[in-house]
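Peer 1: mind folding the following:
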Amino acid sequence: MRVALFSGNYNYLREGANRALNKLVGYLEREAGCSVRVYSPVTDTPAFKPEGTLVPVPSVALPVRDEFRLALGLPHSVRDDLKRFNPQIVHVSTPDILGVRAQSWAIDRGVPVVASMHTLFETYLEYYRLGWLKPLVRAHLSRFYGRADYVVAPTPALVAMLRDLRGDEHVSVWSRGIDREMFSPTKCDMSWRRAHGIADDEIAVLFFGRLVLEKGIDVYREVLANLQTNAKVRALVVGAGPAESSFSAINRTVLTGHLDGEELSRAVASGDIMLTPSTTETFGQVVLEAMASGLPVVSADAPSSRALIEEGKTGILCQSTAIDEYVAAIERLATAPDVRKAMGDAARSASTAYSWNAASESVYEVYRSLVAQTY
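Peer 2: The predicted structure follows:
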């Protein structure tokens, strides 16, 4: 099977969406015998080696978030490459200009289109004072997902939403996976904590992921400021991004910057509690990675977190902006090591339900069904 995949960011920044796409492409080529060509903007400093054959698409930097690139369409060189490749499936993963043009290209030629949902773009707008654009963005997203022959989304809640939007059942779950050897409680390292100035009797409250406003940084900062007056806690921030300076107001914050591999595993497992106030996730890969590392998670009560966290067993869900609820939840866990350990153990156990191969196979089965119906 020949698959053409279109992405707005396949490997130039490390994010949950492109990691899932790379896992999918690796599975398709190694396990399913597919040939995959990926069309995406690129940079001179990619975050990781891409799976499949990556075809660069000309792009420009976005004005508000210049770390991201925007392809302005399908130039002749890309169209010629597509014609030679002659894909049997077109998979669009970003509702940008490139994704829309790729949809049109496939529709004009009778090639089935699969769309995958990775980002709740409309939820980002308020963080950048662009809330007035919501009606336009929602209309565009409705059309984009409505034009696809089939849509895959990471949680049952999003599947239900998309089925309502489309008015049909041609939507299913494409979940995510976890490397439980990489993310494991065994990677906890007290000497690493001490080297970063975290005392043995301090509770390290982890913030993990890209440091951008839409991840709930303001809430995290306020919660830590309240906690530090009543409990012996430290802010442990693992990640990098344009909003890094927002953490400077938190007393004695440990900022690790971007980490990979064993360094990342050690940092995450060396936290005590993860706090994630984000309501903009479609899945929450970092939550799953913290759970696999044996950390109880205190999270905003959002559809993505409800799909991963069992309230009171693997974590605690709070109203998204209720600072007092977050503070109470973390103080409870900080002062009850037995509860914290039991919740972390349960979170680790719950992570066994997630497999990259099983998740990728579910997408391949969608491809197979569409190809069988079409050709």
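Peer 1: rest of the way, CA atoms for contacts and neighbours
Peer 2: Fine.
Peer 1: for residue 111, see how far away residue 89 is.
Peer 2: For residue 89, the distance to residue 111 (Cα to Cα, to the nearest Å) stands at 6 Å.
Peer 1: I misspoke; the intended subject was residue 277.
Peer 2: Where residue 111 is concerned, residue 277 sits at a distance of 41 Å (Cα to Cα).
Peer 1: settle it for me: which of those two has more neighbours?
Peer 2: Remark: of residue 277 and residue 111, residue 277 carries more neighbours, 29 against 21, as counted by other Cα atoms under 10 Å.
Peer 1: you'd agree residue 14 is up against residue 45?
Peer 2: No - with contact taken as Cα atoms under 8 Å, residue 14 and residue 45 are classed as non-touching, separated by 11.3 Å.
Peer 1: and for these two, which residues touch both?
Peer 2: When contacts are counted by Cα atoms under 8 Å, 6 or more residues apart in numbering, the set common to residue 14 and residue 45 is empty.
Peer 1: name the residue in the two with the higher neighbour count.
Peer 2: Here residue 14 and residue 45 are set side by side on neighbour count (other Cα under 10 Å), and the busier one is residue 14, at 16 against 9.
Peer 1: can you tell me how far the more buried one sits from residue 170?
Peer 2: Using Cα to Cα, we find residue 14 at a distance of 30 Å from residue 170.
Peer 1: so what does the helix or strand hosting residue 329 touch, helix or strand wise?
Peer 2: Here residue 329 is covered by helix 323-334, with elements defined by DSSP states H and E. Under the contact definition 3 or more Cα pairs under 8 Å, 6 or more residues apart in numbering; DSSP states H and E, helix 323-334 sits against helix 217-227, strand 297-300, strand 315-318, helix 337-350.
Peer 1: contacts for the third one?
Peer 2: This points to strand 315-318. For strand 315-318, the surrounding residues in contact (Cα under 8 Å, 6+ apart) are 296-301, 305-306, 309-311, 325-326, 329, 343, 347.
Peer 1: just the second one next, same as before
Peer 2: For strand 297-300, contacts defined as Cα under 8 Å, 6+ apart pick out 273-279, 287, 290-291, 305, 309, 314-321, 326, 329-330.
Peer 1: check the first one too.
Peer 2: Applying Cα under 8 Å, 6+ apart, the contact partners of helix 217-227 are 207, 211, 233-235, 246-247, 249-251, 275-278, 321, 323-324, 326-327, 331.
Peer 1: so which of the residues you listed are in strands?
Peer 2: Among the contacts of helix 217-227, the ones falling in strands (DSSP state E) are 207, 233, 234, 235, 275, 276.
Peer 1: and this one, so I can compare the two:
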Amino acid sequence: MTPRKISIVTETYVPDVNGVAISLRHLIDALVRQGVAIQLIRTRPRSAWTPVVEEIGCPGITIPMYPELQMGLPSRRRIEAAWDSFKPDLVYLATEGLLGNSGLKVAMRRKIPVLSAFHTNFHRYSSYYGLGWIKTLTLSWLRRFHNRTGGTLVPSDEIADLLQQEAFERVQVLPHGVDCDLFSPQKRSETLRESWGVTPDQQVLLYVGRIAAEKNIPLAIAAYEKARAANSELKFVLVGDGPLRDSLEKEHPEIEFAGVQTGETLSQYFASADAFVFPSVTETFGLVTLEAMASALPVVAFDMAAAHKFVESGSEGVVAEVDNDDAFIEALESLLSSDISQLGRQARIKAESLSWDAVATQFISIIEDELERRGQASSSTLRTLV
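Peer 2: Model prediction:
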């Protein structure tokens, strides 16, 4: 049986450290395990990286305000050459930049079925950088881009509803999964906790993500300070980097700023904390929420994205009304007055049902439906494999 051949076009991928890159890596790994042949067309990595599937590197430029990310440049000829050789059954556009747009144009010209992904809450991001005036223009571009594909995949019901209200067509939900072998309470490290200056009995709050305005970090710090007034031994560890790190680190010497962590080291940071604090209101999903839950950390977050779908107050953590800062602060106070260990165990149980293999199976089903819609289904279907 000939496996399906999927070409994925993206402007971010590992070794980049962000939710889109990491979730795409997990999805690709799961698809390969299920017999899908993958070709990856991406911006060239700027640090050492050993590919695990066929990769075609394309030029990119640094994105303002996001120096760790690149915007892919138009690469029609590279894409045409790649597809001449690979002959994909379907193209998956994981990002909507210039590189993705090149992929869309070539696929349309060659009549190759296309699916796209929507990962960024542009309407919320713009307000944090004083760019609210571009919201309408950005949405217009995104709507035109995605509506020319066979379907747009989003990670949550909330984003699906938002896009449908903005006249995006053929929107489907494909949630993220989590690696429960990598992220596990078994990775807890007392040596790491000692480096934070805490004893085995002290409670540690953890944030993982970009240290930037759109992540709402000052609210997390305000919630921590309120909780610390009642428990002076409470510790807060922030993992990540970004434009606010230097100033916040100077203002708050009592907080541990750990920088960017990945892989096994990141899993130790998760497992060595006691609760996860995530104040962002710009997420389309928030993969770190599931990574925290897999690590047996109860979650404090706004009632949106992954937290809305997977965290029930009093069960896997505490969720707060969206955009209500006082409610978020109260949510942390409520969590800390609860049995954190029990909530963490329940969070782990919930995470164990959210595997990337299950996500890949759903993705394959969406692919087959699109190929059938386009009249290109064949006897080489993968449905018998999953």
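Peer 1: need the TM-score between these chains.
Peer 2: TM-score for the superposed chains, counting by TM-score structural alignment, normalised by the length of structure 1: 0.91, backed by 370 aligned residues with a Cα RMSD of 2.2 Å.
Peer 1: if we can go back for a sec, in a markdown table, list the ones in strands among the contacts of helix 217-227 of structure 1 along with neighbour count and distance to residue 74 of structure 1.
Peer 2: Supplementary listing: those in a markdown table, determined by neighbours: other Cα atoms under 10 Å; distance: Cα to Cα, whole Å:
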| residue | neighbour count | distance to residue 74 of structure 1 |
| --- | --- | --- |
| 207 | 26 | 38 |
| 233 | 25 | 51 |
| 234 | 24 | 48 |
| 235 | 25 | 45 |
| 275 | 28 | 41 |
| 276 | 28 | 38 |
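Peer 1: skipping its backbone neighbours, what lies nearest the aligned residue in structure 2 for residue 11 of structure 1 in space?
Peer 2: Pairing criterion TM-score structural alignment: the partner of residue 11 of structure 1 within structure 2 is identified as residue 14. Closest residue to residue 14 of structure 2 apart from its sequence neighbours, by Cα to Cα, 6 or more residues apart in numbering: residue 21 at 5.4 Å.
Peer 1: so that neighbour sits in a strand?
Peer 2: No - secondary structure of residue 21 of structure 2 (DSSP: H, G, I helix; E, B strand; the rest coil): helix, not part of a strand.
Peer 1: next up, the contacts around it.
Peer 2: By Cα under 8 Å, 6+ apart, the contact list for residue 21 of structure 2 reads 12, 13, 14, 15.
Peer 1: tell me which of those residues you also see in structure 1.
Peer 2: For those, the subset whose aligned partners also touch in structure 1 (both residues aligned by TM-score structural alignment, their matches' Cα atoms under 8 Å) is 12, 13, 14.
Peer 1: secondary structure class for the last one?
Peer 2: It refers to residue 14 of structure 2. Classification of residue 14 of structure 2 into helix, strand or coil gives coil, according to three-state DSSP.
Peer 1: isn't it right up against residue 23?
Peer 2: No - using Cα under 8 Å, residue 14 of structure 2 is not in contact with residue 23, being 9.5 Å away.
Peer 1: over to residue 162 of structure 2. Which of the three states is it?
Peer 2: Under the three-state scheme (three-state DSSP), residue 162 of structure 2 adopts helix.
Peer 1: ok, now which ones touch it?
Peer 2: Taking Cα under 8 Å, 6+ apart as the test, residue 162 of structure 2 contacts no residue whatsoever.
Peer 1: same question, residue 212 of structure 2
Peer 2: Residue 212 of structure 2 sits next to 241, 242, 243, 244, 245 when contact means Cα under 8 Å, 6+ apart.
Peer 1: still touching in structure 1? Go through the residues you listed.
Peer 2: Listed in the original numbering, the contacts of residue 212 of structure 2 still in contact in structure 1 are 242, 243, 244, 245 (both residues aligned by TM-score structural alignment, their matches' Cα under 8 Å).
Peer 1: any idea how far the first one is from residue 210 of structure 2?
Peer 2: From residue 242 of structure 2 across to residue 210 of structure 2, the span is 6 Å (Cα to Cα).
Peer 1: who has more neighbours, the two?
Peer 2: With neighbours defined as other Cα under 10 Å, residue 242 of structure 2 and residue 210 compare such that residue 210 has more, 23 against 17.
Peer 1: the more buried one -> structure 1?
Peer 2: Checking TM-score structural alignment: residue 210 of structure 2 goes with residue 210.
Peer 1: just the buried residues from the contacts of strand 297-300 of structure 1, in ChimeraX please.
Peer 2: Buried residues among the contacts of strand 297-300 of structure 1 (16 or more other Cα atoms under 10 Å), as a ChimeraX selection:
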select :273,274,275,276,277,278,279,287,290,291,305,309,314,315,316,317,318,320,321,326,329,330
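Peer 1: grab the nearest non-local neighbour of residue 313 of structure 1.
Peer 2: In space, residue 313 of structure 1 is closest to residue 343, 5.6 Å off (Cα to Cα, 6+ apart).
Peer 1: circling back: please flag which of the contacts of residue 212 of structure 2 sit within helices.
Peer 2: residue 245 (DSSP state H).
Peer 1: can I have the buried ones of the contacts of residue 212 of structure 2 as a PyMOL selection?
Peer 2: Here is the PyMOL selection string for the buried members of the contacts of residue 212 of structure 2, based on 16+ other Cα under 10 Å:
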select buried, resi 241+242+245
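Peer 1: got the contacts of residue 212 of structure 2 as TSV, with distance to residue 360 of structure 2 columns?
Peer 2: Compiled in TSV, these are given as follows (distance: Cα to Cα, whole Å):
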residue	distance to residue 360 of structure 2
241	30
242	31
243	35
244	36
245	36
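Peer 1: what's the closest of the contacts of residue 212 of structure 2 to residue 177 of structure 2?
Peer 2: Set against residue 177 of structure 2, the nearest of those by Cα to Cα is residue 241 (23.9 Å).
Peer 1: isn't the closest one up against residue 261?
Peer 2: No - under the criterion of Cα under 8 Å, residue 241 of structure 2 lies out of contact with residue 261, with a separation of 9.5 Å.
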